Each structure stands twice: as C-alpha cells, then as structure tokens.
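J.: Okay, structure incoming, though there's no sequence with it:
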C-alpha cells in the first residue's frame, strides 16, 4: 500500500477511528478494562500513584463491548443512545443472526441504542456497493434516523491559521474534572432539558480523560469568560507507511463540535474545530476525519474537508 490515500483508504480511516473510539468509551468508564461479550480478558491499565480512580459502578451499569466478525456493539453503562451503539455489518453471517445478537446484547442491559453503518460496512453510496443494509434492516424493525457525511482532510497540507481571531475567545485543552464537566455541559445542552445521562457518562469517564496518554482530547471554549462551545479529538493509527510505524496515532477524528445556543452564529464552531485540528497536527496526526451533519457540513467544507461517503443511523422502532 502506498503513502497516498485513495477514497476507500479515507473511508477506512473514518470507520476505524469511529469503531476504536466506541470501544474506548468502555475502557474510559471501566478505568482501563474492556469487558467483552463473550468474555475476552484484556489487561487492566496500570494506575500510578495519585492517579484518580473512576467511580464504582453496579453490575447493571458495567459497560461492555460485543466484538464479532460481523458487528461491534458498545454499551457504555448509561441509558443513552448517544453512547450505546452498534457499528457496521461485516457480512459473513446472515443479517438475521447479526440483528439477533445486537438485540440480545442491548436487551440484556435494557439500554437504548442505535446502529451506525458506514460506506464500507453496509451503507454503500449507490449501485455496485452491495446490499442496502439500512433498507434490509427495515424488515427487522429498524428505521433510518440520521444520515451524515463522512469527510476527510489531509492535515499536513491544511490551511488552519485563523484569519481574524475572535476577540475574547479562549479555547482550552481540558486537563481536569472541572474542565470535563464544562465540556459535558455543552454537549448535554443539545437536548432540552439537558441530557443527564451525558453528564453522568463524563463524570465517570473524567479520570481516564484526564490521564496521560488518553487518545481522546477535549476542548472547551469560553467567550468573555463564559462557557460557549466544545469539541473532541480522538486519535487512532492508520497503519500507513507515512505514519512511520503502525502504532503511530496519525488519524484525528473530530467529534462533538457544539456551541451553546446563546453563542451560535458567531463562528465559534469553526474556531473550536480549527483549534482541534491544529492540536492534532501538533501531536503528529496527518489525517483528520469526521462525520458531518447537515448543519455542520459547510463549516467543515470551508476548512478543506472533502466528502468521502455517507454514514447511516438505524434506529430500533419495535
């Protein structure tokens, strides 16, 4: 494989980053352990002196990852489909069997969830891309929810310098529990009333998010001293030769770009996204990926991202 990415390479970067981040949610809440169903032992993250410990959780709240050749599913220990997700349909087994496994996994936790499919994993972009899995899932009690655009940006060559900094804007890398709480409150405010499950997840994940070496970096933006916006970067390895080594975290996934309602239409979404990309490039990332909603698409396109395929959310309706 050469160093230049084609469109399928870009799609693979997005899907791998998304799947790895989903599994990472389990490790964050478990303090480093990933609990697989069926069980596969994973060594616990070492905890150094003074490292904060996550809160104790009940058995029902214990996060878990279903890892199969045909699908991955994550239960994050909270009652929210913001975090509880199945991802992909890899084929190899009848779709009926895969659906049964996903329903059984989430049913055991009594948890809401959604099922995301990417351009290489069931949400093909048209003729010649194989079976239309979202349509096939309709026969199994699912309906299409959100449809987002997978986007890619070569970070090394991106023009990211802000032409005119916003007066009074202070974008900070989150380094402590108070910062995590600020980030979470911006994200939770996407719902009315604010989603308490989002706040609960980040309270439990805060020790991991504040630990050295965490692949997730949160940013919180303040305008004239008031909390205003947020974004997340999650780093994974592409394995491409240009990365220097297969283990190098050279892909930056951008997530949870959001602005509090009182501060919208001031360019803060663009500013916090640009800050996230600059941070990722400084950390050695060469590729940036994300899934864009209709509202965010133009923001990311102006920053140089290109459309490389669609991601489809399937929601269980019975």
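T.: Ah, there it is. The structure displayed is predicted, hence computed values, not measured ones.
J.: use CA for all of it now, contacts and neighbours both
T.: Will do.
J.: ok, and for the longest strand anywhere in the chain, which residues are buried?
T.: Ranked by residue count and defined by DSSP state E, the top strand of the chain is strand 142-154. For strand 142-154, the neighbour count (16 or more other CA atoms under 10 Å) marks 142, 143, 144, 147, 148, 149, 150, 151, 152, 153, 154 as buried.
J.: residues near residue 164, how many?
T.: By other CA atoms under 10 Å, the residues close to residue 164 number 6.
J.: before we move on, what about residue 301?
T.: Residue 301: 15 surrounding residues under other CA under 10 Å.
J.: Give me the distance between it and residue 145.
T.: With the distance defined as CA to CA, to the nearest Å, residue 301 ends up 23 Å from residue 145.
J.: Next, the buried residues of the helix or strand where residue 301 lies.
T.: Residue 301 belongs to helix 297-302 when assigned by DSSP states H and E. Under the neighbour-count criterion of 16+ other CA under 10 Å, helix 297-302 has 297, 299, 300 buried.
J.: right, and the helix or strand after it?
T.: strand 306-316.
J.: Can you classify residue 182 as helix, strand or coil?
T.: Under DSSP: H, G, I helix; E, B strand; the rest coil, residue 182 falls in the helix class.
J.: Please apply the same query to residue 265.
T.: coil.
J.: For it, give its distance to residue 66.
T.: 40 Å.
J.: Likewise for residue 107?
T.: Per CA to CA, residue 107 is found 13 Å from residue 66.
J.: Between those two, point out the one with more neighbours.
T.: When residue 107 and residue 66 are compared for neighbours, residue 66 comes out ahead with 20 against 12, by other CA under 10 Å.
J.: which ones are touching that one?
T.: Taking CA atoms under 8 Å, 6 or more residues apart in numbering, we find residue 66 in contact with 36, 37, 38, 72, 73, 74, 105.
J.: Would you quantify the distance from the last one to residue 72?
T.: Spatial separation of residue 105 from residue 72 under the definition CA to CA is 10 Å.
J.: cool, residue 209 as well?
T.: Distance from residue 209 to residue 72, by CA to CA: 23 Å.
J.: this is the comparison structure:
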C-alpha cells in the first residue's frame, strides 16, 4: 500500500526518538482533559501509533483516537477542542466520516483522530497496536525500518511515511486475522429515523459508504495498491478489469484540476492498468466532468443515487421457495459470488480469492449469493457504514433474469439491514436496475458518474 501518486517531497523534518516512559502518562493526562470537555459525545479513547507501543522509537507525537457516539455532533466537538487549543478540525485523508486536528503541547505534540463508533478504522488502528505489542519480532522489524527511514529521509516526512506503507499493510493484514485481536468494539451507530435525515446528510452518507465499500479490503491485500493523498484516492488491483481499478474522492481546485488529472492518468498508465474515475455529488471541483472530458475522458455510466426508508417498510419478503440465499464467507461461495456475472472471469475469480483470504466476521461488508438447484443465480453485497446500509453489486445471471431473483435478493438485504437497526438503505442504480428500485419504493437524491479514457 502506497500513499503517493506523483506528490512532491515534503520539507517537514523527521525526528524519531527513543521510547519515553512518560508517553503513556502524557496520553492519560490529555485523554482526561478531552473526556471532561466532550462528555457523553465521546464513547472511548485509545492511544494509538508508535508512542502507544512499549519500547518503540517514534516521532514525538501522541496519537489519540477519539470514538464518537455520533459524528453529527462534530460542530460542538470542534468548538470544545478549540477551547483546548487544538487547531480547527479538518477532514481526514481517509474520508470515512472522520476528522483530524492537532496541538503543540509544552513537551510533545498531540494528534487527534476522530471516528464515529463502529468505524473499521478504529479496529485497524487498535489491532495494529496490539499485534505489534504482542509480537516482539514484528516490533523489532518495524522499529528498525522507522530508524532507517528517518535517517534516509530526515527532511522529507512524506517519503518517511510512504516508506513504511508496505510493512504497515502486511502487519495490518496479520492483525486483522490474528486470533488474539480485540473483539468487543462498540457497534456502529445505525442512525436516526429516516424522516429526520436531511438531503445533505443522505448524500454524504452515501459517499462515505461507497468509499468504504471501494477501499476497505484494499487496505489489507498485498496484491492491491491503495493510494490516499490530498486530492484523490486510487485503487489498483493490477487486474485487467477496471471493475477493480479506479480513482475516487476527488477534492482539488479547478485551477489545478488538469495537473491532478494528469497525475492519476500517468499513474495508471505506468501500471498498465485499465481504470475508471468515479465522481460523487460532492467531489471537487464542481466542473470536474469538463476537465476530464478536456483531458480525453468520456462519461460511460450515470448511476442514480437512491435511498429507501426502512422505517416505512413492513419487512415482508417475496416468497420464492426455489431460491436459497446464503452469506458468502469462504473461497467457494465467494467464487460463486464472482461467477454470477463477470466482465472478465479470470479477474473476478482472482479478486474474490483474495477477498476470501482476508474476510472476517467483523468486516463492515457482507456478501450474499442466491442459488437455484445448486447454481448461483443472483448476488449482492451490503456495506454498513455512515449510519446507512449500502446495498451494492446486485446482479442476476443472464440465464436467470425476469424471474424475481433480483427483487428477492434486494428484499433479503433490506430485511437484514432493518433487523440490524438501520433506518436508511442506499444504493447507486444503473439504468437496468432503476425500474426495480422505483417499484420497491426507493427515492432519488443525486448522481454518481463514471468516466473512462476514450
């Protein structure tokens, strides 16, 4: 996993110092200050990063993860943290409804990472910390790499950080599968009743949910390169199918749009990977489509953003005795998930074999396959994040269409989301799926657009 895509070197100085026994005490004192200020808005506080690992050399920064009850309280939280001399909150480079701020103390700097309860980033950070702490040989390798990189890139914090990415990804993957990992994380916030949601919140939730769906497993798969930098996110599986290679989450100015687009284009050309560029409603600049078209891209797909009010639905399911829907949790059922419909059979088979190697029961994504007479005929996945259930990848095998299997799979996942306590389900509807979703009662609220090079 890399964090760079043609980014120039940073001039920030890198300082890695020996472990200091005062770090845990500095964390506790700061955590107490923050807890008093935020009160019931704050559910948990974790010490993360290298200063949280005993005997680990580190930059003199106390990284603190704040687990929020509800990200909707962010304005109040920001005000309270400002009173504690923290900078104004800004969006995390990992854009999963998360925020970041920092302050310089008298002897050390504090970095705050804010996530709503249930965020998969909480598990990733804490599992990494605990795994390294419990595996001395891993801690030694990580420490040696940090010291080496700090010496090599003393004036370039960006290269120091990106130099750790491959080992961090390897450790993340091992920590994710580790039997000794923490299990009792707080569940996700399933949100307010549907009638209380604003249009703005719906759109942001859809974007965040889609981002988790498109990047979650890339964090752990050594075969996949995930690049998160200010301005965009790239995922490159190296497979010969643009289903698994894409740019998303554009956030740059119109003035430097051509430069950013060239960075993305050059990256995928250098990797020799076909790719698509997905534009969400809040992506910047507003005229990104025009810039893409001027750089040789064309609009290849327009999906309608839609939401479903689970509170207003009685939960009745279409009766279809011949269809058996199962949750895909291992290589065989995930292979069947891929077989339902594939642009490139080899690429789909390979990708879902990778998923099988890393999938656990605490992931925010669930895969489902529907069988008739032992044959996989329909599939769909559910992503639970940002207080909504995202229902993605509904597909029916060509030979099994117009028999109600797509509707049955959709209702099955809606019922699952309702049973989990969610009030809103969201999706991006293709032109083929749009009539079904309208019939089920989904409502429109935006557009997601795909662009590819001509």
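T.: All right, it came through fine. Just so we're clear, the structure is a prediction, and the values are computed from it rather than from any experiment.
J.: After superposing, what score do the chains get?
T.: Once superposed, the chains reach a TM-score of 0.77 (TM-score structural alignment, normalised by the length of the first structure), with 261 aligned residues with a CA RMSD of 1.9 Å.
J.: can you tell me the mean distance of the longest strand of the first structure from the second structure after alignment?
T.: Taken against the second structure, strand 142-154 of the first structure registers an average deviation of 0.9 Å after superposition, with mean CA distance after the TM-score superposition for the first structure.
J.: Could you tell me where that strand falls in the second structure?
T.: Mapped onto the second structure using TM-score structural alignment, strand 142-154 of the first structure spans residues 297-309.
J.: all helices for the second structure, in order.
T.: Under the criterion DSSP state H, helices of the second structure are mapped to 23-38, 74-83, 120-134, 136-152, 157-163, 165-177, 199-215, 257-271, 288-294, 331-339, 345-358, 405-419, 434-440.
J.: Which among the ones you listed is found nearest to residue 389 of the second structure?
T.: Closest to residue 389 of the second structure of the helices of the second structure is helix 405-419 (CA to CA; 6.2 Å).
J.: residues in the first structure aligned with that closest one?
T.: Using TM-score structural alignment, helix 405-419 of the second structure corresponds to residues 268-282 of the first structure.
J.: repeat for stretch 99-112 of the second structure
T.: If you align by TM-score structural alignment, stretch 99-112 of the second structure falls outside anything aligned in the first structure.
J.: For that stretch, which residues meet the burial criterion?
T.: Within stretch 99-112 of the second structure, the residues that count as buried by 16+ other CA under 10 Å are 99, 100, 101, 102, 103, 110, 111, 112.
J.: quick one: which of those residues sit in strands?
T.: Among those, DSSP E puts 99, 100, 101, 102, 103, 110, 111, 112 in strands.
J.: from the residues you listed, which is closest to residue 83 of the second structure?
T.: Using CA to CA, those come closest to residue 83 of the second structure at residue 103, 11.2 Å.
J.: Surely that closest one and residue 111 touch.
T.: Yes - counting by CA atoms under 8 Å, residue 103 of the second structure touches residue 111, with 6.8 Å between them.
J.: What about residue 228 of the second structure, how many residues nearby?
T.: Counted by other CA under 10 Å, the residues lying close to residue 228 of the second structure total 21.
J.: any idea how far residue 327 of the second structure is from residue 177 of the second structure?
T.: According to CA to CA, residue 177 of the second structure and residue 327 of the second structure sit 19 Å apart.
J.: Likewise for residue 291 of the second structure?
T.: In terms of CA to CA, residue 291 of the second structure sits 42 Å off from residue 327 of the second structure.
J.: Check residue 223 of the second structure too.
T.: Distance check for residue 223 of the second structure against residue 327 of the second structure: by CA to CA, it reads 25 Å.
J.: Ok, residue 204 of the second structure next?
T.: 28 Å.
J.: Now do residue 265 of the first structure: how many residues are near it, please.
T.: Look at residue 265 of the first structure: counted by other CA under 10 Å, it has 9 neighbours.
J.: for residue 138 of the first structure, that is, sorry about that
T.: Other residues within reach of residue 138 of the first structure by the criterion other CA under 10 Å amount to 15.
J.: for residue 291 of the second structure, what are its contacts?
T.: Applying CA under 8 Å, 6+ apart to residue 291 of the second structure gives the contacts 257, 258.
J.: Next: the one 3 residues further on.
T.: Contacts for residue 294 of the second structure (CA under 8 Å, 6+ apart) come out as none.
J.: How many residues are close by the counterpart of residue 362 of the second structure in the first structure?
T.: The equivalent of residue 362 of the second structure in the first structure is residue 213 (alignment by TM-score structural alignment). Using other CA under 10 Å, residue 213 of the first structure has 9 neighbouring residues.
J.: And residue 378 of the second structure, by the same measure?
T.: Residue 378 of the second structure has 31 neighbours, counted by other CA under 10 Å.
J.: wouldn't it be in contact with residue 398 here?
T.: No - contact criterion CA under 8 Å: residue 378 of the second structure and residue 398 do not qualify, at 9.6 Å.
J.: ok, how many other residues are close to residue 94 of the first structure?
T.: By the criterion of other CA under 10 Å, residue 94 of the first structure has 9 neighbours.
J.: what separates it from residue 133 of the first structure, distance-wise?
T.: 12 Å.
J.: what do you get for residue 269 of the first structure?
T.: In terms of CA to CA, residue 269 of the first structure sits 33 Å off from residue 133 of the first structure.
J.: Which residue of those two possesses the greater neighbour count?
T.: Legend: neighbour count by other CA under 10 Å for residue 269 of the first structure and residue 133, higher for residue 269 (24 against 18).
J.: which other residues reach stretch 278-288 of the second structure?
T.: 203-204, 207, 246-254, 257, 446-451.
J.: Show me which residues of it are buried.
T.: 278, 279, 280, 281, 282, 283, 284, 285, 288.
J.: Where strands are concerned, which of these count?
T.: Judged by DSSP E, these include 278, 279 as members of strands.
J.: Can you tell me which of the buried residues of stretch 99-112 of the second structure is closest to residue 355 of the second structure?
T.: Among those, residue 99 lies closest to residue 355 of the second structure (CA to CA), at 28.3 Å.
J.: Double-check the closest one against residue 116; I have them as touching.
T.: No - counting by CA under 8 Å, residue 99 of the second structure stays clear of residue 116, with 9.8 Å between them.
J.: quick revisit: quick one: the match of helix 405-419 of the second structure to the second structure mean distance?
T.: Mean deviation for stretch 268-282 of the first structure: 1.2 Å (mean CA distance after the TM-score superposition for the first structure).
J.: From the chain's centroid, how far away is that stretch?
T.: Averaging C-alpha positions (CA atoms, centre = their mean, to the nearest Å) puts stretch 268-282 of the first structure 16 Å from its chain's average.
J.: which other residues reach that stretch?
T.: Residues outside stretch 268-282 of the first structure that contact it (CA under 8 Å, 6+ apart) are 155-156, 160-162, 171, 219, 221, 228-233, 235, 252, 254, 257-259, 288, 299-300, 303.
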